[in-house]
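Participant: Provided below for reference: sequence and predicted model.
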Amino acid sequence: MTELTPRDSLWSLFLIFLRLGLTSFGGPVAHLGYFREEFVRRRRWLDESHYADLIALCQFLPGPASSQLGMALGALRAGQWGALVAWAGFTLPSALLMLLVALGLSRHGQWLPTGALHGLMLVSVAVVAHAVWGMAKSLCPDWQRQGLMLLVTALALRWPGEVVQLLVILGAALIGSAWLQPSVASDPVSTGPSTSRRQGSFYLLLFLALLALLPLAAAAWHSLWLAQFDSFYRVGSLVFGGGHVVLPLLQSAVVEPGWVDAQTFLAGYGAAQALPGPLFTFAAFLGAAISEPGGALGALLCLVAIFLPSFLLVLGALPFWESLRRQRHLRAALGGVNAAVVGLLLATLIHPIGSESIADLLDIALVALAFLALLSGRLPPWALVLLGALGGGLAGAF
């Protein structure tokens, strides 16, 4: 793995993740595909096995998995500041757009033509399919892991939901530990000079301290700002699965107390579906829509609060994860977990990504063409995103 120089590492990381934040449409599972294309295939910062290990770690942690993966990748390149700038670059585009929507530039989120949105959804199907194909070839090379992958796919399709996902990952870990031969651990990836086990322990303790003390502080000082920070921090700390799973928790946090009315909440959520980057930036819309402090300050307050738990958990877990993943029994368990991750991605590709995006034979043909373009390696995902939006917009206009 090549190292970036101290002078340009943070700025380079920011620009890389900013471009991903501008072009990564399709939700958290599609983001995993974009990240894999960028960091495993194109830049070769890490191999398939290590990438899948990071996905498994993020699946176990509460919070938005794709954003946590971006933070982890940033931390592996440049320590804690790398995690911060990776999050900032990936989050900034959609957060700013959600702020503009909240300020009334497009109150009902109808600024993107329906045809263009459909084109982006089809590109997302191709990106996820390409990621599943590549990861299956690398992580499921034998019949045992292929069978486990298909079993997990069937279970996830039959009983969807984040609880089942966690259970099948745990079950796959047990099966892998008892049944699979441990793979050879990939070379360790440096987490930078600023990350250590002592600091990892500090981040984990800070996460728990804030989770316990913020409600007490909000009750003691009767501050609306502190109450908002506490509510969004708890949402970011307690939601597993990320993405759309956060919707009911956010609705309880802001609609029930009367901070945001239900119509405004749904308008912002509708707009968030058309944006690249993490869905958790919906918090920026809600923070801006709340009367106090509201605007850009409220958006920043709620955005930081909902992502802070993920930041602390990722930096807290990584120093320990790097050594634990090299244990023989854990490597065997991770073989099962990696197969389960591919199975979960395949299930998500089938439903809801494929079932809600593909409407007819023409859509199937367009997805196939996009998939072949990715397979050839001649067209980067960001260019495919632009072509998909342009083609869908033109098709919708006629």
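Facilitator: Sure thing, it's come through. Keep in mind that this is a model prediction, so the values were computed, not measured.

Participant: Every contact and neighbour count from this point should use C-alpha atoms.
Facilitator: Noted.

Participant: Nearest residue to Gln146 in space, ignoring adjacent ones along the chain?
Facilitator: Nearest non-adjacent residue to Gln146, counting by Cα to Cα, 6 or more residues apart in numbering: Cys140, 5.2 Å away.

Participant: I would like the residues contacting stretch 251-259, please.
Facilitator: With contacts defined as Cα atoms under 8 Å, 6 or more residues apart in numbering, stretch 251-259 is touched by Ser231, Phe232, Val235, Val260, Asp261, Ala262, Phe265, Leu286, Ile290, Ser291.

Participant: just curious, which of the residues you listed is nearest to Pro6?
Facilitator: Distances from Pro6 to the contacts of stretch 251-259, taken as Cα to Cα, are shortest for Phe232 (33.9 Å).

Participant: What is the burial count for the closest one?
Facilitator: 25 (other Cα atoms under 10 Å).

Participant: what's the distance between it and Ala95?
Facilitator: Relative to Ala95, Phe232 is positioned 15 Å away (Cα to Cα, to the nearest Å).

Participant: Next: Gly343.
Facilitator: 31 Å.

Participant: now Leu318
Facilitator: 26 Å.

Participant: neighbour count winner among these two?
Facilitator: Ala95 (28 against 21).

Participant: need the contact list for the more buried one.
Facilitator: Thr281, Phe282, Ala284, Phe285, Leu303.

Participant: which one of those sits closest to Pro64?
Facilitator: Looking across the contacts of Ala95 and measuring by Cα to Cα, the closest to Pro64 is Thr281, at 10.4 Å.

Participant: how close does the closest one get to Leu300?
Facilitator: 10 Å.

Participant: which ones are touching Leu122?
Facilitator: By Cα under 8 Å, 6+ apart, Leu122 lies in contact with Ser357, Ile358, Asp363, Leu366, Val367, Gly388.

Participant: Take this one as well and set it beside the first:
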Amino acid sequence: MPQNNQNKLLEILLVSTRLGLTSFGGPVAHLGYFHEEYVRRKKWLDEKSYADLVALCQFLPGPASSQVGIGIGVQRGGLLGGILAFIGFTAPSAIALILFALLLKGLNIHDAGWIHGLKIVAVAVVAHAIAGMAQKLTPDKPTKAIALFSLTLTLLWQTAFTQVGIIVLAAVAGLILFKQTKKEPSGNISLAISHRFAAICLVLFFSLLIFLPILKEFTSSYWLALFDSFYRSGSLVFGGGHVVLPLLEREFVPTGLLTKEEFLAGYGAAQAVPGPLFTFAAYIGAVTNGWVGGLVATIAVFLPAFLLILGTLPFWNTMRQNPKIKGALIGVNAAVVGILIAAFYNPIWTSSILAPIDFAFAAILFSMLAYWKLPPWVIVVTGAVGGILFL
């Protein structure tokens, strides 16, 4: 492997690991951290490419922020780059939750001051990301109207399929409203993945979804049943990590594999660690079968997201050059802004800004990020320390 490529892969691993250690606040906040790191600081992709990638991942089932990270890793360093980006972003929280399951199952930490401080960090990060994205993606009245419609519908119609429905409606609106849009240079995502490999990934995704439950019925393998439970949960979730939690609860608590107290303790821990909420699966796997169970659960719940993003990215890169698709993307990108603002209000704002001191602290952290241009890890540390001292 050429030295230059080795350095590029090492950089992907280091940057994604740093994000995995510092990205608190859930999927919407993660997109803010990614935007700050990959677009503004590293300039690995431009604003349009990032917006298009976010739009695609919002449309796919699974953990959107993890899929965006994988997609950026793939365009930067090929398949191995995508794997390293996934490992770096996922491993810190997965390891932390496995250790929590093994050592601290009964500890109640969800009311700790430093956790509340990290929630306020998420407020600042998401506000900063929304401000930047809104400026670029909603420059005129039609796009602002689509964003407002998406925001309103997201808040008032809260179901598992709301987000997908809004994305589809916004795409249709964009197709109608922006079909005469002047040609502009689109973002450039270069991929070292063939269409054939992408098609194999899509076939594998659907094959596992269909045949794993059938195989489970004909075998008595506990590990196959465990893999199937997590794979199905990861395949059928629209709307981010919070939606997968009730699915996992229905899979494991009624069957007696996990007590309700153990589930709630893990939920509290999952809110306290950085990285994707889907790593809650690592906690459940570790409670039921030690660290090996945690590892199997993590692989199973994220495998659908990996197969879907690898299977759609090469086709997406071709489709987005089509003028009609570009019009639809304008509408989808505007809708994403509305969805992000809705998520910024609930649950991020409503669960974080509970008193005047919270708002003041959020304003300070936002200023540190937006105006003083301090790196995100400084904001995270400041938020945690401030939470211990003042909140």
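Facilitator: Here it is on my side, so go on. This one's a predicted model, so the numbers in the text were calculated from it and none came from an experiment.

Participant: TM-score for these two?
Facilitator: Aligned and superposed, the two chains score 0.96 in TM-score terms (TM-score structural alignment, normalised by the length of the second structure); 388 aligned residues with a Cα RMSD of 1.6 Å.

Participant: From the centroid of the first structure, which residue is nearest?
Facilitator: Ser66 (1.5 Å; Cα atoms, centre = their mean).

Participant: Surely it is in contact with Tyr34?
Facilitator: No: assessed by Cα atoms under 8 Å, Ser66 of the first structure is found out of contact with Tyr34, at 10.1 Å.

Participant: quick one: what's aligned to Leu204 of the first structure in the second structure?
Facilitator: Aligning on TM-score structural alignment places Leu204 of the first structure opposite Leu202 in the second structure.

Participant: ok, and the closest non-adjacent residue to that match?
Facilitator: Gly311 is the one closest to Leu202 of the second structure (Cα to Cα, 6+ apart), at 5.1 Å.

Participant: now the nearest residue to Tyr38 of the second structure once chain neighbours are set aside: how far from Gly69 of the second structure?
Facilitator: Sequence neighbours aside, Trp44 is the residue nearest to Tyr38 of the second structure in space, at 5.6 Å (criterion: Cα to Cα, 6+ apart). Going from Trp44 of the second structure to Gly69 of the second structure by Cα to Cα gives 12 Å.

Participant: Thr259 of the second structure now?
Facilitator: 33 Å.

Participant: cool, Asn322 of the second structure as well?
Facilitator: Taking Cα to Cα, one finds Asn322 of the second structure at 25 Å from Gly69 of the second structure.

Participant: Neighbour count for the two, which is higher?
Facilitator: For the pair Asn322 of the second structure and Gly69, the greater number of neighbours falls to Gly69 (25 against 11), based on other Cα under 10 Å.

Participant: That one against Ala85, yeah?
Facilitator: Yes: at 6.3 Å, Gly69 of the second structure and Ala85 qualify as touching, with contact defined as Cα under 8 Å.

Participant: Name the residues contacting each of those two.
Facilitator: Ser16.

Participant: nearest spatial neighbour of the aligned partner of Gly327 of the second structure in the first structure, skipping sequence neighbours?
Facilitator: Mapped onto the first structure by TM-score structural alignment, Gly327 of the second structure lines up with Ala332. Nearest non-adjacent residue to Ala332 of the first structure, counting by Cα to Cα, 6+ apart: Pro182, 3.9 Å away.

Participant: That neighbour in helix, strand or coil?
Facilitator: coil (DSSP: H, G, I helix; E, B strand; the rest coil).

Participant: coming back round to it: per the alignment, the residue nearest to Gln146 of the first structure corresponds to what in the second structure?
Facilitator: Match for Cys140 of the first structure (TM-score structural alignment): Thr138.

Participant: any idea how far Gly132 of the second structure is from that match?
Facilitator: Distance of Thr138 of the second structure to Gly132 of the second structure, given as Cα to Cα: 10 Å.

Participant: more crowded one of these two?
Facilitator: Shown here are Thr138 of the second structure and Gly132; by other Cα under 10 Å, Thr138 has more neighbours (21 against 16).

Participant: Spit out the contact partners of the more buried one.
Facilitator: Counted by Cα under 8 Å, 6+ apart, Thr138 of the second structure has contacts Lys144, Ala147, Ala334, Val337.

Participant: so which of the residues you listed hold up in the first structure?
Facilitator: Here is what carries over to the first structure from the contacts of Thr138 of the second structure, by both residues aligned by TM-score structural alignment, their matches' Cα atoms under 8 Å: Lys144, Ala147, Ala334.

Participant: Can you show me the helices along the stretch 51-200 of the second structure?
Facilitator: 64-103, 113-137, 141-156, 162-177, 195-218 (DSSP state H, counting those that start in this stretch).

Participant: Give me the contacts around the fourth one.
Facilitator: It stands for helix 162-177 of the second structure. Here helix 162-177 of the second structure has contacts from 58-59, 142, 146, 150, 153-154, 238-239, 324-325, 327-332, 334-336, 339, using Cα under 8 Å, 6+ apart.

Participant: Throw the contacts of Ala95 of the first structure into JSON lines and include secondary structure, thanks.
Facilitator: Shown next, in JSON lines, are those (three-state DSSP):
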{"residue": "Thr281", "secondary structure": "helix"}
{"residue": "Phe282", "secondary structure": "helix"}
{"residue": "Ala284", "secondary structure": "helix"}
{"residue": "Phe285", "secondary structure": "helix"}
{"residue": "Leu303", "secondary structure": "helix"}
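
Participant: Show me which of those residues is closest to Leu375 of the first structure.
Facilitator: Nearest to Leu375 of the first structure, judged by Cα to Cα, of the contacts of Ala95 of the first structure is Thr281 at 31.0 Å.

Participant: Roughly how far does the match of Cys140 of the first structure sit from Leu175 of the second structure?
Facilitator: Applying Cα to Cα to Thr138 of the second structure and Leu175 of the second structure gives a distance of 16 Å.
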